[in-house]
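>>> Sequence and predicted structure, then a few things I'm wondering about:
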Amino acid sequence: MNIRLANTSDTNRIFEIYEYARAYMKAHGNPHQWGDDRPEKSLIKDDIKNQRCYVMEDEGHIFACFVFTIGFEKEYEAKFSSKVEYGVIHRVASEGSKRGIVERIVDFAKGKVNLIRIDTHEDNKTMQKAIERQNFKKLGIIYLEDKSARILYELKEGL
């Protein structure tokens, strides 16, 4: 299993993975977080271009993707400001063929920063359980630019 930066040749496969993730979320009680068209293709392409989209692959087969950045998130800082930069995990998606995706992503992030934040929709019970299994602590509710609510989590390592 390998995690690497996505490149433009991965774009169609990443689109497929997000399609699968949207269908999974709808089937498991979370139809609103990504709806029918989120994340938008233009955002995915921008994530790849700006080298913040990563893919997870096994023997050349891409089975998951996510966004990882280091810095500050405007929406997080509004209620839960931090004095230090942190890693942010966004847009985690999988085709469903492998388990332990969030654990692998968190291990990847821990190799880069000591403070990690992630948010998810209140209806995304699958992600909430995965995040909590990794010992993230719930900080509270934040609001995105479109005014939708998300649960913000944080993991501190060695701070």
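Okay, I see it.

>>> from here on, contacts and neighbour counts on C-alpha atoms
Fine.

>>> Quick check: buried residues in the strand ranked longest in the chain?
With secondary structure taken from DSSP state E, the chain has its longest strand at strand 61-71. For strand 61-71, burial by neighbour count (16 or more other C-alpha atoms under 10 Å) applies to Ile62, Phe63, Ala64, Cys65, Phe66, Val67, Phe68, Thr69, Ile70.

>>> got another, please set it beside the one above:
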Amino acid sequence: MIRQATVQDIPEMLRIYDAARAAMRAAGNPTQWSGGYPTEELLRADIARGVSYVLHDLDAAPHAVFVLIAGDDPTYAHIENGAGRDDTPYATLH
């Protein structure tokens, strides 16, 4: 099941991201999400904006985390070595 994340989920969300960083390093990707990204502050901001979600089973403990941003995502305001932007509406899943 999917639900919006709450601040009570943050410790488990941080654990999930730690495991994801370790898996990426083990797979030969040492740079993505380095330096503790995403930070607790960013998780709190995403929760406050209502864009952070968790996937959970019946115990309600998060097993996966994602951010869904409907509309413009500042991450993609400038795309290098890719197709140019257009005005087509979009959503971003992180």
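Nice, I can see it. Predicted model, so just to flag it, every value in this text is computed and none were measured.

>>> Could I get the TM-score for this pair?
Laid over one another, the chains give 0.84 as their TM-score (TM-score structural alignment, normalised by the length of the second structure), with 89 aligned residues with a C-alpha RMSD of 1.5 Å.

>>> returning to what we had before: and the next helix or strand after the longest strand of the first structure, what's buried?
Sequence order places helix 74-77 as the next helix or strand after strand 61-71 of the first structure, per DSSP states H and E. Buried residues in helix 74-77 of the first structure, defined by neighbour count with 16+ other C-alpha under 10 Å: Tyr76.

>>> how far is the helix or strand that helix 74-77 of the first structure is followed by from where the chain is centred?
Once helix 74-77 of the first structure ends, the next helix or strand along the chain (criterion: DSSP H and E) is strand 86-94. For strand 86-94 of the first structure, the separation from the chain centroid amounts to 2 Å (computed by C-alpha atoms, centre = their mean, to the nearest Å).

>>> Who are the packing partners of strand 86-94 of the first structure?
Applying 3 or more C-alpha pairs under 8 Å, 6 or more residues apart in numbering; DSSP states H and E, one finds that strand 86-94 of the first structure contacts helix 11-27, strand 61-71, helix 101-110, strand 115-120.

>>> mind putting those in JSON lines, distance to Pro39 of the first structure included?
Listed next are those as JSON lines, based on distance: least, C-alpha to C-alpha, whole Å:
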{"stretch": "helix 11-27", "distance to Pro39 of the first structure": "8"}
{"stretch": "strand 61-71", "distance to Pro39 of the first structure": "11"}
{"stretch": "helix 101-110", "distance to Pro39 of the first structure": "18"}
{"stretch": "strand 115-120", "distance to Pro39 of the first structure": "13"}
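
>>> Out of these, which is closest to Ile3 of the first structure?
helix 101-110 (8.0 Å; C-alpha to C-alpha).

>>> Show the secondary-structure elements that the closest one is packed against.
Here helix 101-110 of the first structure touches strand 86-94, helix 125-133, going by 3+ C-alpha pairs under 8 Å, 6+ apart.
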